[in-house]
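K.L.:
Could you look at this predicted model? Sequence included:
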Amino acid sequence: MTSSRHALLDNATHRDLTVASGAGAQWGDGVMGCLVVPSEFRAVAAHYPIVFRRDGQTGRFAPLALFGFEQGENLFLHQDRWDAAYVPLAHAVQPFLIGRTRHEDDVPQVHIDLAHARVGAPAGQRLFDETGAPTPYLAAKAEQLGALDAGWRDTAAFLDALERHDLLEPFTLEVPLAEGSTRSLVGYHIIAEDRLAALDGAALGDLNAQGYLLPIYMAVAALGRFPDLMARRGRG
C-alpha cells in the first residue's frame, strides 16, 4: 500500500514546492478508475463508463469512472498524454485534498500529500509565487477541490435515493482478450433501466425535484462508453 503524508498547505513551509502537472504512470496515473460525484456525471459520461461499487465493510455504494478493466490499467494514458478532454475531479486534484477541522462550519483547508509522486518534481508547477501568493495552477486546483467537496456532500443523499427506489442492479461484462479468451468484469452495479422506466410520476417528480434525474440518466448514457473502452484495449 502506498504511504501518504498529509500536511496543511501554507506559503511559508511550501514556498518553493513544485508539483508535476503532466500525465504519466510515474505520477500515479496508472489506475483502473476513480471515484466520481453526481455533479460531474455529465462531463464524465462523455468519456468514461460510470458504475457503482458497494463497500464490503460499510455496505455503502460509491460511483466510479472506469479507465480500464483491471487493476493498474488506464486505457486513456498514452505515455505522457491523457487521451480525454476531462479528467474526473478525484483524480485531477491529486496530490491535493480537502482538510477539515472538528467544526463542520469552518472553511475547508487545502492539504497536500507530501509523499505523492507528483510532489517535488524538478520541472513541476510552483504553488506560490515570489510574493507568497497562490499561482494560477494552485488556484485552479483549489477550485477543483471545492467542486469535489461540494459534490461529495451531495453524493450520500443521491445514493440513498437510488437505493430507496431500487435503481441499482449487479452488472457483469465479458471483456475479449487478444488471445481469444475473455475476462469478466464483476463486482459492480449499474442503473436498472427497467426499474427506472417503471417509476411512477410521483417517484420521478421526487427525483427530479432533488436534481437526481439528470445524473441518473447520465449514468445510464455512460454505459455507452464501454465499447470505446474495449476498443482501446483491443488497440493495445
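P.N.:
Arrived safely, thanks for sending. Numbering: from 1, shown residues only.
K.L.:
contacts and neighbour counts: CA atoms only from here.
P.N.:
Noted.
K.L.:
mind checking how far the longest helix out of those in the chain is from the chain centre?
P.N.:
For the chain, the helix that runs over the most residues, judged by DSSP state H, is helix 136-164. A distance of 10 Å separates the centroid of the chain from that of helix 136-164, by C-alpha atoms, centre = their mean, to the nearest Å.
K.L.:
Against that first model, consider the following:
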Amino acid sequence: MNTYNFIPLDTKVHREISVQPDNSFAHAKNFNLVNIGFNELASLSGCLPIVVVNNEATDKQSLAGVVGFENFGNLFCSENQWQGHAVPLSVQTHPFNFAIDNNKVTVLIDDSSDRVQDNADKEYALFSSDGEPTHTLKHYQACLSNLIEGQQQAHTFITILKQHDLLSPLSVTLTLKDGQTVTSTDLLSINEEKFAKLDEAIIVRFHQQGIAMAINAMLLSLRQYNRLVQLTQHFDNPAEKVGIKLSQQ
C-alpha cells in the first residue's frame, strides 16, 4: 500500500528542491483504478476502459480509468515507460496534489517521494533563484488546474447520468490461464438501451453539451478491456479472456 506525506507547497520551504521526472510513473504501479476528469474522456477512451466507480460506504460515484486488475497491478507501468499513448492527469501530477477549502485551491507536494530531492537540480528545480516558479513547476500547476476542472466536470456529468437513470452495474470477470477467475465489482457503466430510448429533445441537448460524445466514448472504451488482457501476457499466470456483463435493470 502506497503511503504519502502531502504538505502545502511553500516557496520558502521548498525553494531548494527539484522533482525528478519518471516516465514509468512507478508510484502508480499498484493501482487498478485511477480518477479521471471529464476533459480526459476523448484521449483516454482509446487507451483504457473508462467506468464509474461506486463507493458504497459514501454512496458517491466518480469517473475512473481501469489500468489493471487484482494480482496484476497497473498494467501500464513498465520498467522504463508508460504502456499507452495517454496518461491520466491524476498520474501525471504526482508528486503533487491539491486541496480545496472555501473555493481556495492549495497545491500540495508529497515530500516523501523519491522524486523529490534537495539538491536543487537546476533542470528540474521548482523555483528560480528569485523565488519564481520555473517551467517545471508551471507544468505541474497546469496539469493540476486541468485535473481540478475535469473532476468538477466529471461530477456534473455523473449527476446528469443519474438524473436520466443511465448508469447500470457492470461486472467484469477475468479468466486466468490456470482457470482462476477475478471479478471486478462496484463498477457502473452506461446503459445503452436506456440511452437510445431518451426523448429526442434530450438527445439533441446532450449533443450540444458534449454529453453524447462522452457517453459514446465510455461505451467504446470498454473494448480496451481486451488490451488489458494483452498486457498481462508476460506474467506467469496471464489472463486468457475477459467477460463483460452490464445489468439491464
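P.N.:
Ah, there it is. The structure presented is a predicted model; accordingly, all values stated were derived computationally and were not measured.
K.L.:
hang on, the earlier thing: tell me which helix or strand comes right after the longest helix of the first structure.
P.N.:
Using DSSP states H and E, the helix or strand that follows helix 136-164 of the first structure in sequence is strand 168-176.
K.L.:
That following strand: average distance to aligned residues in the second structure?
P.N.:
By mean C-alpha distance after the TM-score superposition for the first structure, the fitted strand 168-176 of the first structure averages 1.4 Å away from its aligned residues in the second structure.
K.L.:
Would you tell me what the next helix or strand after that strand is?
P.N.:
strand 182-191.
K.L.:
That following strand vs the second structure - mean distance after superposition?
P.N.:
Strand 182-191 of the first structure sits 1.7 Å off on average (mean C-alpha distance after the TM-score superposition for the first structure).
K.L.:
packing partners for that strand?
P.N.:
Here strand 182-191 of the first structure touches strand 50-54, strand 168-176, helix 213-222, going by 3 or more C-alpha pairs under 8 Å, 6 or more residues apart in numbering; DSSP states H and E.
K.L.:
against the second structure, where does the following helix or strand past the first one fall?
P.N.:
Scanning forward in sequence from strand 50-54 of the first structure by DSSP H and E, the next helix or strand is strand 61-66. When the second structure is aligned by TM-score structural alignment, the counterpart of strand 61-66 of the first structure is residues 61-66.
K.L.:
how close does that stretch sit to the first structure?
P.N.:
For stretch 61-66 of the second structure, the mean deviation from the first structure after alignment is 0.9 Å (mean C-alpha distance after the TM-score superposition for the first structure).
K.L.:
From the chain's centroid, how far away is that stretch?
P.N.:
That offset, for stretch 61-66 of the second structure, works out to 7 Å (C-alpha atoms, centre = their mean).
K.L.:
Contacts only, for residue 111 of the second structure.
P.N.:
Contacts for residue 111 of the second structure (C-alpha atoms under 8 Å, 6 or more residues apart in numbering) come out as 5-7, 95.
K.L.:
That should have said residue 4 of the first structure, apologies.
P.N.:
113-116.
K.L.:
so it, which of the three states?
P.N.:
Classification of residue 4 of the first structure using DSSP: H, G, I helix; E, B strand; the rest coil returns coil.
K.L.:
From residue 57 of the first structure, how far off is residue 209 of the first structure?
P.N.:
32 Å (C-alpha to C-alpha, to the nearest Å).
K.L.:
out of the two, which sits in the more crowded spot?
P.N.:
For residue 209 of the first structure versus residue 57, neighbours defined as other C-alpha atoms under 10 Å are more numerous around residue 209 (10 against 6).
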